[in-house]
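**Q** the sequence and its predicted three-dimensional model are supplied below.
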Amino acid sequence: MDVRQLRHFVAVAETLHFGRAAARLGITQPPLSQSIQALERELGAPLFERTRRSVALTPFGADWLPHVQQALDGVEALAETADRIRLGRAGRLELSFVSTADYSILPLLVARFRALYPEVEIALTEATSDRQVTALSEGHGQVGIIIPQGEAVLPEGFAYRRLVSEPLIAAVPESWIESGRLRTVSGRLPAEAVISSSLIVFPRRAAPSFYDLVTGYYAACGGSAHVVQNAIQMQTIISLVSAGMGIALVPASLRHLARSGVRYLPLAAEAPQLETGIVWRRDDMTPTLGNFLRMIDSLPELATDEPSG
């Protein structure tokens, strides 16, 4: 059977008259009758009870009719659906992100994009920056929120755009403050207190730019980091701080991650700035990705740069 035959069946079922159905379809009655007969042979059951004076649906035809109408409605909607996909108003956006973005830029981007394009499915994957770039290089995903790798050059054919830059702050065990183990100055953590404290940080292999930013701060303050534990999830790092294992230098937006036993303090010395941006393959500009990038350009909350790379 084909769509034409299904339309013929619905026309006869709705008019219960072959002549009027043929007129509605813009064809003559004989080919319409032949089409219905061929459809009935294919189905192995009659669709209509015919007499010289009347046409009526068989019980089988009556039960089948709403399924055919629903199928034809779907066919009629295909052209409109194709337009929505072509314009990026439907489809799928595959977005990966570093864990730090979960507390800063990610909620804003997802909420705004969903509001603008509610029919687009957003597939989110959390991964470190290096894994995101590797996945994109292998053709997996469309766009990633990463911490740029210092002076490292992205693979050929990639584009990068800065989203936000924020200072690092200290996440410290509250018990250390209450016991006097850590001394604060006007609510800030002085450099000597940072240097003398054990550190919890991402492993360098997973986040080299973040690791270097943190350890570079120690060096700038005249000391070196005493790393007692590595963790690749920001939630895990904060949990270890809560347990009193050490302090962590984290993005200021992590204040949104409230945890019992943890206090967030600004640094007394000039705080290093952590940059977060998006990366994508230039040769994979899908309609949904194009709309995502244009949305970012329109957000006054973001200080965006021109694409690079």
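**A** The structure has been received and is ready for your questions. Keep in mind it's a predicted model, so treat the numbers as computed, not measured.
**Q** for the rest of this, base every contact and every neighbour count on C-alpha atoms.
**A** Noted.
**Q** the residue most distant from the middle of this protein, which is it?
**A** Arg52 (61.8 Å; C-alpha atoms, centre = their mean).
**Q** helix, strand or coil for it?
**A** Judged by DSSP: H, G, I helix; E, B strand; the rest coil, the three-state class of Arg52 is coil.
**Q** distance from the chain centre to stretch 96-106, please.
**A** Put simply, stretch 96-106 sits 11 Å off its chain's centre (C-alpha atoms, centre = their mean, to the nearest Å).
**Q** residues of stretch 268-279 that come out buried?
**A** Ala268, Ala271, Pro272, Gln273, Leu274, Glu275, Thr276, Gly277, Ile278, Val279 (16 or more other C-alpha atoms under 10 Å).
**Q** can you tell me the distance between the two ends of it?
**A** 33 Å (C-alpha to C-alpha, to the nearest Å).
**Q** against that first model, consider the following:
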Amino acid sequence: MDFRQISCFVAVAEELHFGRAAARLNLSQPPLSQQIKGLEDRLRVRLFERNRRSVRLTPAGEAFLPYAHQVLNAAAAGADAARRVAGGEIGELRIGYSASALYSDEVLATIARYRRRYPAVEIRLVENTTRTCTREVEAGRVDLAIVRGPLPETAEGWPADRRIVVSCERLLVALPADHALAGRDRLALAELGDERFVIMARQLGTALNDLLDRLFAAAGLRPRIALETAEMASLLGLVGAGAGIAIVPEAVTGHRSGHVAFRPLTDRNAEVELFLLLPPLPSPTAVRLRAEMMADGAG
């Protein structure tokens, strides 16, 4: 038996009228009758009793009807699931991200809205450095990545639709709230030569450290490193405790405390870009998130 035969059987069983069933299926009556006969021949039973006045199910037809409904319902559910997977509405979304990327309000709002709109998508968040996230995207181990620049050289050569700028933020000086320089409106790196810095751990190979190295070199400054830490939250805590000062993306000010003051840097190029990285053939779930992020105005 085939799917068409089962569809014809259900239509006749529900209408109990070949003419109405044929119209419902957009068929003429002879092909419909042929489909029913073919099904009866295949099952080796009569499914309908019919005469000039009426059509009714035989006991065999009544027994077969609920199973026929199950077949049609399962096929419809399967087709719907296939469409939803292809459309990115169900499935899995693996997101790589660098340390401070999720401090961005725009990114957090986009992911939260995506969760609400597509609850059947399982989101997995994987933290790594920008360099490692880039490799993970290229290897297909994550569906996309949200990372701070600068990008590694390998990603700099990617086409624009694979490395989308989500936002560009100012870099700020984070100081203890009672620091003498906290009274200033803005600061330049050249004024910080006597300060001790708290930075993200060098061994992590963070993109933020790469950017700061460039800025320090341009300012002719060799920073004195007081402490290194693996977490942005810890870095801010150390600043608040008076261990040193730090250079951070503007987004982290959303997690400010009364112990830390933030002042903008006036140096040229004292800004950091946030990127959305995608593989050459992004998954449907990744395409959905990209659309959400662009609609959110984050790009």
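**A** Structure's in. What do you need? All figures in this text were calculated on a predicted structure; none of them were measured in a lab.
**Q** for structure 1, what spans make up the helices?
**A** Counting by DSSP state H, the segments of structure 1 that form helices are 3-15, 18-25, 29-43, 59-86, 106-116, 129-137, 174-179, 191-195, 208-220, 234-242, 287-297.
**Q** can I get these in CSV including mean neighbour count and distance to Arg263 of structure 1?
**A** Output for those, formatted as CSV (neighbours: other C-alpha atoms under 10 Å; distance: least, C-alpha to C-alpha, whole Å):
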stretch, mean neighbour count, distance to Arg263 of structure 1
helix 3-15, 18, 66
helix 18-25, 17, 74
helix 29-43, 15, 72
helix 59-86, 14, 47
helix 106-116, 14, 23
helix 129-137, 19, 27
helix 174-179, 14, 5
helix 191-195, 19, 14
helix 208-220, 18, 18
helix 234-242, 21, 9
helix 287-297, 17, 32
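**Q** nearest to Leu257 of structure 1, of these?
**A** Nearest to Leu257 of structure 1, of all the helices of structure 1, is helix 234-242, at 8.0 Å by C-alpha to C-alpha.
**Q** and Ala190 of structure 2, how far is that from Arg222 of structure 2?
**A** Distance of Ala190 of structure 2 to Arg222 of structure 2, computed by C-alpha to C-alpha: 10 Å.
**Q** ok, and the closest non-adjacent residue to Gly277 of structure 1?
**A** Arg162 (4.1 Å; C-alpha to C-alpha, 6 or more residues apart in numbering).
**Q** what about the one you found, how many neighbours?
**A** 21 (other C-alpha atoms under 10 Å).
**Q** hmm, it is touching Thr276, no?
**A** Yes - look at Arg162 of structure 1 against Thr276 with C-alpha atoms under 8 Å: they come within range, at 6.2 Å.
**Q** top strand in structure 1 by residue count?
**A** strand 158-173 (DSSP state E).
**Q** work out the gap between that strand and the centre of the chain.
**A** Here strand 158-173 of structure 1 is found 19 Å from its chain centre; the criterion is C-alpha atoms, centre = their mean.
**Q** show me what contacts the nearest residue to Leu187 of structure 2 once chain neighbours are set aside?
**A** Spatial nearest neighbour of Leu187 of structure 2, excluding adjacent residues (C-alpha to C-alpha, 6+ apart): Leu265 at 5.1 Å. Contacts for Leu265 of structure 2 (C-alpha atoms under 8 Å, 6 or more residues apart in numbering) come out as Arg170, Leu171, Leu172, Val173, Arg186, Leu187, Ala188, Leu189.
**Q** right, I'll leave it there.
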